[in-house]
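A.B. asks: Could you look at this predicted model? Sequence included:
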Amino acid sequence: MPAPEPTREEDRELLVAAVREAGRIALGYYQTKLKTWMKSGDSIVTEADIAVNDQLHKDLAQPRPDYGWLSEETEDDPARLTRSRVWVVDPIDGTRAFAKGKPHFAISVALVENGRPVQAALFNPATDEFFEAETGRGATLNGVPIAVGVCSAIEGSRMAAHGPMFKHPAWPEAWPEMEIIERNSVAYRIALVACNEADAALALNTKNDWDLAAADLILTEAGGRLTSHDGKPLIYNRELPRHRSLLAAGPKLYDALFARVGALTLPA
């Protein structure tokens, strides 16, 4: 007789415990002399990324052998495409900041079901910020419910993004003055929007499932919106787990930003 399918609460408890343990391991490497190397795409990886990834795989994939696994630091297994539930993992999002000893990184894990995240945990152990979300049950930061802000104007908004992007000469009109919040971790930027520490996040370069899945659910459950820059919803666990861009904000500011960037044609 087959074992009963895990309940949503059992998955949540497993996820939270695994991400907290991953944070403990990451802190053991944080602000120490790390072994680092480069991988494809001029991306840095450290021994901490691998250690955290291995621990998360042990704590999540082994107890759920029927779930798929997609991680930045694991060779992609196409078997995930046959699974309705998939763990989507970034062991350390913001590795460059982590390697420099800066607290702008996060462990990001989502449980994706039929293309969309249904459980999410995002943990910055350096600042002790633990974000959590579940479909239909809201989002929390350290156990306290969070919600996006009500900002509606681009001018004066707090934008979590790469500042030089807004000064590029290709823009047909200058951007209004904004407070730019620079964070190496894309997932952490989006989480800051979810808890109203930032008003929006924008990126016009390619991101991966593991950069976005957990933060997507956290932001959505906090009342915000996350799409590609042209308004398309993000679907996860596809054959090519990449997304051309991202636009994240509360509903009113989202509309204002979409009016400015929604019609852009980005280079291939």
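C.D. replies: Yep, that arrived.
A.B. asks: from here on, contacts and neighbour counts on C-alpha atoms
C.D. replies: Noted.
A.B. asks: List the buried residues of the longest helix seen in the chain.
C.D. replies: Looking across the chain with DSSP state H, the single longest helix is helix 8-29. By neighbour count on 16 or more other CA atoms under 10 Å, the buried set for helix 8-29 is 12, 15-16, 18-20, 22-23, 25-26, 29.
A.B. asks: Distance to Val109 added to those, as a markdown table?
C.D. replies: Shown next, in a markdown table, are those (distance: CA to CA, whole Å):
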| residue | distance to Val109 |
| --- | --- |
| Arg12 | 11 |
| Leu15 | 8 |
| Val16 | 9 |
| Ala18 | 9 |
| Val19 | 7 |
| Arg20 | 11 |
| Ala22 | 10 |
| Gly23 | 12 |
| Ile25 | 15 |
| Ala26 | 14 |
| Tyr29 | 19 |
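A.B. asks: Tell me which two in those residues are the farthest apart.
C.D. replies: Arg12 and Tyr29 (26.3 Å; CA to CA).
A.B. asks: before we go on, here's another structure to hold up against the first:
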Amino acid sequence: MSIDDRAIDLREAFLRELLGEAGDIARAGFARQAGETVSMKGPQDYLTETDGQVESHLKARIAAVFPEDGFLGEEGGGEPGAQAWVVDPIDGTANFARSIPHFCISIAFIAGGEVQLGAIVNPVLDEVYLARLGRGASLNGQPIRVSGTTDIAATSFEMGWSNRRPLARYIGALNELFEAGSNVRRGACGALGLAYVADGRSDGYAELHMNSWDCLAGLLLVREAGGVTGPFLSLGGLLAGAPVLAAAPGVAAVLSKATAIPLLAGPDLVADAKEDDQRRIA
């Protein structure tokens, strides 16, 4: 099913409104929750009251304005259908629950088998990332680009952890990256990890398993900022989750080799990125 530019225009304008509304709810919850008891959905899987409040608000607003669109959320699930909004109301909940301001709201709109819109907002830092397919990516309205790093000894990668995959695989990938000369870190918020690749704060992000609500917006941001990613949707990631990789073109092959996550782009990644730059300038 295809969707025309006018329909995307309407949803992009609506998305900008949603980001402000959801950010206000999350910011208020963050200020309020300090010291409160936090529920657990599973091992190292936190749930706060604000998760539910943000998701409920977003779901209700989308249903009221675009009743024909599906909805898939981390907390309530849903049926995406041919076109849908995919939402993580609070990514980085462990940070949120411990009063660490490294968390975000992630919203993607998917139609025609592709992510058309992606947005990530850190409401405490007032940082709003937005991408539209074929139109580039921005942070607070300013265009962003992935880093131009090509020297592995100068890289900073982020490697997210998932208890859905064997710990040995995670440790093995970390070890290979360290041996290659990279600095590797973990911020415990995958969506922001991807956003930081898009704006050049990190050179790459990988996780052996992520859910679609955690990563669809960030993957679009990275691609629209000139980066390369793995084939998340073609691996069945929308409903089941899949491995995630996103990186600057000059160092993506090293991250791919260490994690055994394939790249979506072709082998000449630097050349691909230069050609993309020329097309955008033209």
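C.D. replies: That came through, no problem. As the structure is a prediction and not an experimental result, all values here were calculated from the model.
A.B. asks: Now do the longest helix of structure 1: distance to the chain's middle.
C.D. replies: In this view, helix 8-29 of structure 1 has its centroid 16 Å away from the chain centroid, taken as CA atoms, centre = their mean, to the nearest Å.
A.B. asks: What of stretch 80-98 of structure 1?
C.D. replies: Computed by CA atoms, centre = their mean, the chain-centroid distance of stretch 80-98 of structure 1 equals 9 Å.
A.B. asks: again with stretch 147-154 of structure 2
C.D. replies: Between the centre of stretch 147-154 of structure 2 and the centre of its chain there are 22 Å (CA atoms, centre = their mean).
A.B. asks: counterpart of that stretch in structure 1, which residues?
C.D. replies: Aligning stretch 147-154 of structure 2 against structure 1 (TM-score structural alignment) gives residues 149-156.
A.B. asks: Next, the buried residues of the matching stretch.
C.D. replies: Neighbour counts over stretch 149-156 of structure 1 (16+ other CA under 10 Å) mark 149, 151-154 as buried.
A.B. asks: which residue is nearest the middle of structure 1?
C.D. replies: Geometric centre of structure 1, nearest residue: Ala187, 3.0 Å, by CA atoms, centre = their mean.
A.B. asks: Hmm, Tyr46 of structure 2 is touching Val38, no?
C.D. replies: Yes - between Tyr46 of structure 2 and Val38 there is a contact under CA atoms under 8 Å: 6.8 Å.
A.B. asks: shared neighbours, those two?
C.D. replies: Here Tyr46 of structure 2 and Val38 have Ala97 as joint contacts, going by CA atoms under 8 Å, 6 or more residues apart in numbering.
A.B. asks: residue boundaries of the helices in the stretch 1-150 of structure 2?
C.D. replies: Assignment of helices within the stretch 1-150 of structure 2 using DSSP state H, counting those that start in this stretch yields the ranges 5-33, 49-65, 93-97.
A.B. asks: how about stretch 42-61 of structure 2: buried residues?
C.D. replies: Buried residues in stretch 42-61 of structure 2, counting neighbours by 16+ other CA under 10 Å, are found at 46-48, 50-55, 58-59.
A.B. asks: can you check stretch 101-121 of structure 2 too?
C.D. replies: So, applying 16+ other CA under 10 Å, buried residues of stretch 101-121 of structure 2: 101-111, 115-121.
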